[in-house]
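*Asks:* Model the following, please.
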Amino acid sequence: EDVTTINYTLTWTYLENPSNTTFAGIQQIDLCRCPQQSPHTSSSPTEDHIYTRYKCAGPDITFKGGKEDLWVLSPAYIESGQINFLRPAERWEVEGRPCGNVLSTCRAVYEEALPILYRGRNFLFLTGPCPRGRYQAYATQTFLERLNPLARSHVTAVSLIAQSYEEDCSVNDVGRAYADLVRYLGQSVPGFTTLCLNVWDERLVGAARECRRILETGAIEICLVRDPRGGMAVTCGDVEGFLEALEGGDV
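*Replies:* The predicted structure is shown next:
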C-alpha cells in the first residue's frame, strides 16, 4: 500500500517551557502546571509538578491541512533522535494526500469518495522535533478518533516507527502507547487489515511486543521491518511468528 504522510503539531498547554532540553540522565524533566486530570477551576490553585505521561494532561494535536507544506521521511531519518530529519515533499507526494474538499458537496459523493480517501492507504504521521517525544502512536489514534465512523471504517493500514523519541523520551512509556493504539485499531476500526511496524531501535523491542495483541483478532497482520537500511518486510499473521521475527532482529 502507498504511504500517505500526514503532518501534525503538538502544543503543550501546561508545560512551563515545552521547547527546552533539560535532562536528568536519559529522562527529561519538565515543569508542568496541569490539574493532573482532576477538576480544576480558575479559583483553585494548581501546584507545579514534574510532567508524567498518563498522569498529566497530554499535548493538544493539530493536523496539517492540504494547503500547508508537507514534510516526509528523508534517508537521514534513521539517525533521528531528539532532532529528527524530514525533507520537503516532492510534488507527487503532495498530490497523493487525501483531499477532503470533495466531501463537502453532497452525501452521495461523500459516501462514494470515502474509499478513495482512506482505503488502500498506509497512513504515517510525522511531526518535527520535540524534547518530550513526538507521540506518534498517540497522534495516530487521535486522528482516527476524530474521523466519523463511516470514514474510519475505510481505514485499512497505518505505520509506526519505533525509534528514539518517535513516541516518547522515556522508553518505559512507549509500550502503553502502542498497546492503547492496537486495542483501538482492533475494536474501533472495522476495516483495518495491516499494521506496518518499523522497529529501528533495539531499546524499543520490548515496547513493540505490545503490538502482538492486534494479531489476536485473526483478521489483522503486522508488516514488520527491523533493518531501516533496506531490510525486507516480514508479514506476520500470528503472535508466535511475530515475536520470533521481532526478536530475531534480522529483517
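*Asks:* going forward, measure contacts between C-alpha atoms and count neighbours the same way
*Replies:* Will do.
*Asks:* Which helix runs longest in the chain?
*Replies:* Using DSSP state H, we find that the single longest helix of the chain is helix 174-188.
*Asks:* Could you pull out the buried residues of that one?
*Replies:* 174-175, 177-179, 181-183, 185-186 (16 or more other Cα atoms under 10 Å).
*Asks:* Out of the residues you listed, which comes closest to residue 152?
*Replies:* Nearest to residue 152 among the buried residues of helix 174-188 is residue 185, at 10.0 Å by Cα to Cα.
*Asks:* Sequence B follows; please return its structure for comparison with A:
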Amino acid sequence: MRTIYWGHTKITTISEDEINDLQTLLPYWGMLLDTNKREIINGLTNCSVSINGIESHVYRKLQTSLQHTGVNISSNQEKKSANIDISVCVEETLTYPISLTLMNMTYNLRTVTKEYVDLNKIIHQGIWFPRKGSPIVVRIHPKEEQNTVKWLSYLIIQAFLRKSFEPLGGISLSVYRKIVTTVLSSINQDFSQFQNIKKNSASDWPETPNVPAYLQHHSLQSTTSNQKKHSIQPFHKKKINKEESPFNPFKFQDKSQKTSIINPFQKGGE
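*Replies:* Got it, this is the predicted structure:
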C-alpha cells in the first residue's frame, strides 16, 4: 500500500495498481501526480481563462469548482490577458444541449444521458473540446443551464490538459468510485459531486432495451425454437478476439461544413 499526498498532507492509502489508475484519472480532473513524492499537484498552474456572460454566483461556483487545478479565472471586467477567452450565452433556439463556436466552426455536442455507459464516455458527460483555439463561444440550452458550471469546468480542463488524457478502459467502475470517494472528494468536494456516477439498480451495465409488444410473440417463438436446437453450456469457453483495438476518444474529424456534430468516439482522419 502507498500513501498519497495533497499539499504535503496525507489524504489516503491505496494499492500500487490503484496508483496507476489514479495517475490516469487525475488529468481529467485538472491535476497531475508527482510519482517520486506520490503527491497530487495542480495541473493548470500558470494557465489563465477569461470568461464573460455568466452571473456572479455562477462565476464564484466555477472558481470553487476549479480551485484545485490552480487555474486563474478572471471576468471580462477585470481586463486581464488570458490564454483562453470564453463567452457564455443561454440560447433557447438550440436543438442541442450545448454548442461551441471557435475558429469559425460550430460544434453541436450531445451529452451522455445514461447513468453509466463506460468511463471514456461518462467521465466528462460527453462534453469534449473539439480543437485548440480562442476565443470560444459556448451556447447552452435553457433546460441545461444548471449544468453550466460542470460543463465549463470540463471544457477548461480539456483546453489545457487534453494531451495528457489516456483511455480509461482498464479502470473498473468500482475502483473509479473508490478513488473519487477517497481522493477527489478530499481535495474538492464541489468538483467531486460532478464525478459521482450513479449505479443502475440491477447492475453496472445498461439495461437491455424492452422488446416492442408487436415483436414479443415472435421473439418468444424464436427463443423456444433455439432452445430446442441448442443445449445450454454455461461453462463453455468462448473465443476472445485479442486484436481488438483500444478505444481512443481523443481524435476528432474536421469537417468542411460550418456546423458539425461531434462524436468523440468515432475514429476519423487527423
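*Asks:* Can you calculate the TM-score here?
*Replies:* The TM-score (TM-score structural alignment, normalised by the length of structure 1) is 0.24; 101 aligned residues with a Cα RMSD of 6.0 Å.
*Asks:* What helices and strands are in contact with the longest helix of structure 1?
*Replies:* Using 3 or more Cα pairs under 8 Å, 6 or more residues apart in numbering; DSSP states H and E, the elements in contact with helix 174-188 of structure 1 are helix 136-146, helix 205-208.
*Asks:* Which helix in structure 2 has the most residues?
*Replies:* helix 213-229.
*Asks:* and that one, what other elements does it pack with?
*Replies:* Using 3+ Cα pairs under 8 Å, 6+ apart: helix 213-229 of structure 2 touches no other helix or strand.
*Asks:* Which elements pack onto the longest strand anywhere in structure 1?
*Replies:* Taking DSSP state E as the criterion, structure 1 has its longest strand at strand 2-11. On a contact count with 3+ Cα pairs under 8 Å, 6+ apart, strand 2-11 of structure 1 meets strand 60-63, strand 71-73, strand 121-126.
*Asks:* tell me the angle of it relative to strand 121-126?
*Replies:* Counting by axes from the mean of the first three to the mean of the last three Cα atoms, to 10 degrees, strand 2-11 of structure 1 lies at 30 degrees to strand 121-126.
*Asks:* name the helices or strands packed onto the following helix or strand past strand 2-11 of structure 1?
*Replies:* As assigned by DSSP states H and E, the chain's next helix or strand after strand 2-11 of structure 1 is strand 23-24. Packing partners of strand 23-24 of structure 1 (3+ Cα pairs under 8 Å, 6+ apart): none among the helices and strands.
*Asks:* How many neighbouring residues does residue 152 of structure 1 have?
*Replies:* 22 (other Cα atoms under 10 Å).
*Asks:* is it true that it touches residue 144?
*Replies:* Yes. With contacts defined as Cα atoms under 8 Å, residue 152 of structure 1 counts as touching residue 144 at a distance of 6.4 Å.
*Asks:* Tell me which residues of the longest strand of structure 1 come out buried.
*Replies:* 3-10.
*Asks:* so which helix or strand takes in residue 93 of structure 1?
*Replies:* Residue 93 of structure 1 belongs to helix 91-95, assigned by DSSP H and E.
*Asks:* Same check on residue 60 of structure 2?
*Replies:* Judged by DSSP H and E, residue 60 of structure 2 forms part of helix 56-65.
*Asks:* could you redo the helices and strands packed on helix 174-188 of structure 1 as JSON lines and give each row distance to residue 24 of structure 1 and mean neighbour count?
*Replies:* Output for those, formatted as JSON lines (distance: least, Cα to Cα, whole Å; neighbours: other Cα atoms under 10 Å):
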{"stretch": "helix 136-146", "distance to residue 24 of structure 1": "23", "mean neighbour count": "19"}
{"stretch": "helix 205-208", "distance to residue 24 of structure 1": "22", "mean neighbour count": "20"}
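*Asks:* among the ones you listed, which is nearest residue 114 of structure 1?
*Replies:* helix 136-146 (13.9 Å).
*Asks:* This completes my enquiry, with thanks.
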